[in-house]
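Student: Attaching a predicted model along with its sequence, questions to come.
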Amino acid sequence: MLIACGDALIDFVPTRTGEGREAVMPAVGGSCLNVAIGMARLGAPTGFVGGISTDLFGRMIADHAAASHVELNLATRSDRQTTLAFVRIVAGESHYAFYDAETATRNWTYRRGSIPFDTVEAVHIGSTTLVNDRGAAETRALIADAWPTSTISFDPNCRPNLVKDKPAYLARMAEFANQADLIKMSDVDFGYLFGDEPYQQRARVLLGQGTSLVVITRGNHGAIAWHAGAGQIEVAAPEVEVADTIGAGDSFQAALLFALYKQGRIAREALKDISADELRRALSFAASCAGLTCTRPGADPPWSHEMSGNW
């Protein structure tokens, strides 16, 4: 099984009324839930770990996950309210306003011994769950149990408007990166974390500390990856008509993990030995999945039958 641990929420995505006025539409989201949805829809056995409310919106989330074949037996249900995120598109980038105080996601608690990690090939973490102290501490405990047998995937998916203490946040992201086998981040996230540092320079640092694969996604400029054995690989982004970019990075992450899983390269030692051709194929597939996600509003990763010609 592959699992994603973190946020599950409702995005209110921008749309228009019949009269042309601005409006918003509720859509299930949350970066880590999106990754779980994406992996499951492509055909990987997938579970989600995190807090999901039993309220109206929480039921929407649970129904959406179940319809996408995501196992929720590892999730924690509570009567705390669901996190809400209002999205606005500015210069092609998604900007978020979060309502996250005392929510089910924010108050998730990891239950030691509840996950049979010997059956879990990879664990994905990241995003808003790691911003607050409690979420980071619970995720840290989960990673400690998972690391001996499971590959760790990490996408910081930074949300600067939630960060109150940037130096502490940067230190926390460095800590999680130091435990990750695979790190993916957008160019925007990279800029927030590392400023004007060249991509390749930071990639060398991350590979030197034990990470096997570092990937930077750059929107319509494609993605670049660095691997100690396979070297530097760049893939193009497909040309698509963009509805919005919500969930595109999560779809890329999900598809990359799925592709590594299908190639038998997701286990820690197997990932270290991946060939350049295998990695290029996985990255190209991930870019194709992200491109398709951009053609429809909200976080709506593709199903396996939609990508059958690409894998």
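Tutor: Done, it's in. All values derive from a computational prediction rather than experimental measurement.
Student: hey, let's count contacts and neighbours off CA atoms from now on
Tutor: Fine.
Student: Run through the helices of this structure in chain order.
Tutor: 31-42, 56-67, 133-146, 166-178, 187-194, 199-208, 248-262, 268-272, 276-294 (DSSP state H).
Student: adding another structure so you can compare the two:
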Amino acid sequence: MIVVAGEALVDLVPTAQGTLAPRLGGGPYNVAVAAGRLDAPVGFLSRISTDPFGDRLVDRLHAANVRTDLVQRGPEPTTLAVVGLTDDGSARYSFYVEGTADRQVTDPGPLPADVRAVSFGTLSLVLEPGASTYERVLWREAERGALTVLDPNIRAGLIRDPRAYRDRYDSWLPHVGLLKVSVDDARWLAELPEDAPEAHVLDVVRDWRGAGPAAVVLTRGGDGLAVLTGTGEVISVPPAPVNVVDTIGAGDTVQGSLLAWLDDHDALSTGAVRSMDAGQWAEALTFAGAAAAITCSRAGAEPPFKRELGMT
């Protein structure tokens, strides 16, 4: 089984009528839904409110065939994210996070023995006290030998001490089996200028891979996907054609669909990820890019079902 650990929240997304529509989301939550809709055996680890939003979040997990054995419930409110869209459909976020349920997650202890991979990222590794809880799970599962997968998915406005966060990020890398990061997030983490060439980003990514991860997947927006493999080779695939409505959940869909592909190809281990060849990576990235394109073609984080990718 795959476990996705982190926050579940509600995005308030602009509509054509100028109002804000609630959409269920949160980076890790979207990853779990994306993997579940692709029929991967996935469970979600989080704390979710008992308010009406929380009930809808849990119902949607069930509808996506995501197990909720590790979901904790509490009376704290659901986190809200107000989304602003730029002209190209990219999303900007402001958050209401004080005293919300997902921050209060408690340590579940060792995960079940059949858990082969655990995915982490986004707000859950920023906001305390939950961040320290998820960090302990990351260390423990890496020590146990599970494939640990990280997408930092930076929300800079919530990181009060960037230097401390960057140091903490560096401390995670030796415990991470597969790292996924966007070009923009890599620039922020490495303190590169926003217009730094991708070649400079790749230099940084090589250093990160040397610190621990078996491979690093790089999301490049309209330029497609790339990976720095276990042998140091860079494999790139072009983006799938799409009419973009918005990009909410696109990176999360990449993460979830990669996990589903690895599961389907019996590659949910650090060793298997490290030994993947160029052809396998091209197939995996093409699959993830096709899934993300479908998400971008509709409003909010709505990852595709398996049938939408021509699979049975």
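Tutor: Sure, I can see it. This structure is a prediction, so every number in the text was calculated from the model and none was measured.
Student: highest average neighbour count across the helices of the first structure?
Tutor: Most buried of the helices of the first structure by mean neighbour count (mean count of other CA atoms under 10 Å) is helix 31-42; its value is a mean of 30.
Student: which residues in the second structure does that one match up with?
Tutor: Using TM-score structural alignment, helix 31-42 of the first structure corresponds to residues 27-38 of the second structure.
Student: How about the contacts made by the equivalent of residue 183 of the second structure over in the first structure?
Tutor: Matched by TM-score structural alignment, residue 183 of the second structure corresponds to residue 187 in the first structure. Shown in contact with residue 187 of the first structure (CA atoms under 8 Å, 6 or more residues apart in numbering): 216-218.
Student: give me that answer again for 10 Å
Tutor: 193, 199, 215-219, 223 (CA atoms under 10 Å, 6 or more residues apart in numbering).
Student: can you list those residues in CSV and add distance to residue 57 of the first structure?
Tutor: CSV is the format used below for those (distance: CA to CA, whole Å):
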residue, distance to residue 57 of the first structure
193, 32
199, 39
215, 33
216, 33
217, 31
218, 32
219, 30
223, 34
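Student: Out of the residues you listed, which is nearest to residue 167 of the first structure?
Tutor: Nearest to residue 167 of the first structure out of the contacts of residue 187 of the first structure is residue 193 (CA to CA; 9.9 Å).
Student: What's the separation between that closest one and residue 134 of the first structure?
Tutor: Taking CA to CA, to the nearest Å as the measure, residue 193 of the first structure and residue 134 of the first structure are separated by 21 Å.
Student: what do you get for residue 113 of the first structure?
Tutor: Going from residue 113 of the first structure to residue 134 of the first structure by CA to CA gives 19 Å.
Student: Of all the helices of the first structure, which one is nearest residue 241 of the first structure?
Tutor: Checked against CA to CA, the stretch from these lying closest is helix 276-294, at 7.6 Å.
Student: In the second structure, what stretch matches that closest one?
Tutor: Using TM-score structural alignment, helix 276-294 of the first structure pairs with 278-296 in the second structure.
Student: That stretch vs the first structure, mean deviation?
Tutor: With mean CA distance after the TM-score superposition for the first structure, stretch 278-296 of the second structure departs from the first structure by a mean of 0.6 Å once superposed.
Student: Now stretch 222-231 of the first structure: buried residues?
Tutor: Within stretch 222-231 of the first structure, the residues scored as buried using 16 or more other CA atoms under 10 Å are 222-228, 230.
Student: which one is the equivalent of residue 222 of the first structure over in the second structure nearest to, not counting chain neighbours?
Tutor: In the second structure, residue 222 of the first structure lines up with residue 224, judged by TM-score structural alignment. Take residue 224 of the second structure and drop its neighbours on the chain: the residue closest to it by CA to CA, 6 or more residues apart in numbering is residue 239, 4.0 Å away.
Student: Can you report how many residues lie near that neighbour?
Tutor: 19 (other CA atoms under 10 Å).
Student: Okay, it and residue 28 of the second structure: tell me how far apart.
Tutor: From residue 239 of the second structure over to residue 28 of the second structure the distance is 23 Å, taken as CA to CA.
Student: Kindly report the same for residue 56 of the second structure.
Tutor: Taking CA to CA as the measure, residue 56 of the second structure falls 16 Å from residue 28 of the second structure.
Student: now do residue 11 of the second structure
Tutor: 13 Å.
Student: returning to what we had before: who touches the match of residue 222 of the first structure in this structure?
Tutor: Contact analysis of residue 224 of the second structure by CA under 10 Å, 6+ apart lists 218, 236-240, 285-286, 289.
Student: Which of those are conserved in the first structure?
Tutor: Contacts from the contacts of residue 224 of the second structure that recur in the first structure, judged by both residues aligned by TM-score structural alignment, their matches' CA atoms under 10 Å, are 218, 236-240, 285-286, 289.
Student: Including distance to residue 160 of the second structure, could the residues you listed go into a markdown table?
Tutor: Converted to a markdown table, those look like this (distance: CA to CA, whole Å):
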| residue | distance to residue 160 of the second structure |
| --- | --- |
| 218 | 25 |
| 236 | 34 |
| 237 | 35 |
| 238 | 35 |
| 239 | 34 |
| 240 | 36 |
| 285 | 34 |
| 286 | 36 |
| 289 | 32 |
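Student: Tell me which two of those residues sit farthest apart.
Tutor: Greatest spatial distance among those (CA to CA): 218 and 240, at 15.5 Å.
Student: List the contacts of residue 227 of the first structure.
Tutor: Residue 227 of the first structure is in contact with 182, 203-204, 207, 211-215, 233, 271-276, 279, counting by CA under 10 Å, 6+ apart.
Student: count of residues packed around residue 98 of the second structure?
Tutor: Counted with other CA under 10 Å, the neighbours of residue 98 of the second structure add up to 13.
Student: Trace it over to the first structure, please.
Tutor: Under the alignment (TM-score structural alignment), residue 98 of the second structure pairs with residue 101 in the first structure.
Student: burial of the closest residue to that match other than its chain neighbours, as a residue count?
Tutor: The shortest distance from residue 101 of the first structure to any non-neighbouring residue, by CA to CA, 6+ apart, is to residue 83 (7.8 Å). Neighbours of residue 83 of the first structure under the rule other CA under 10 Å: 26.
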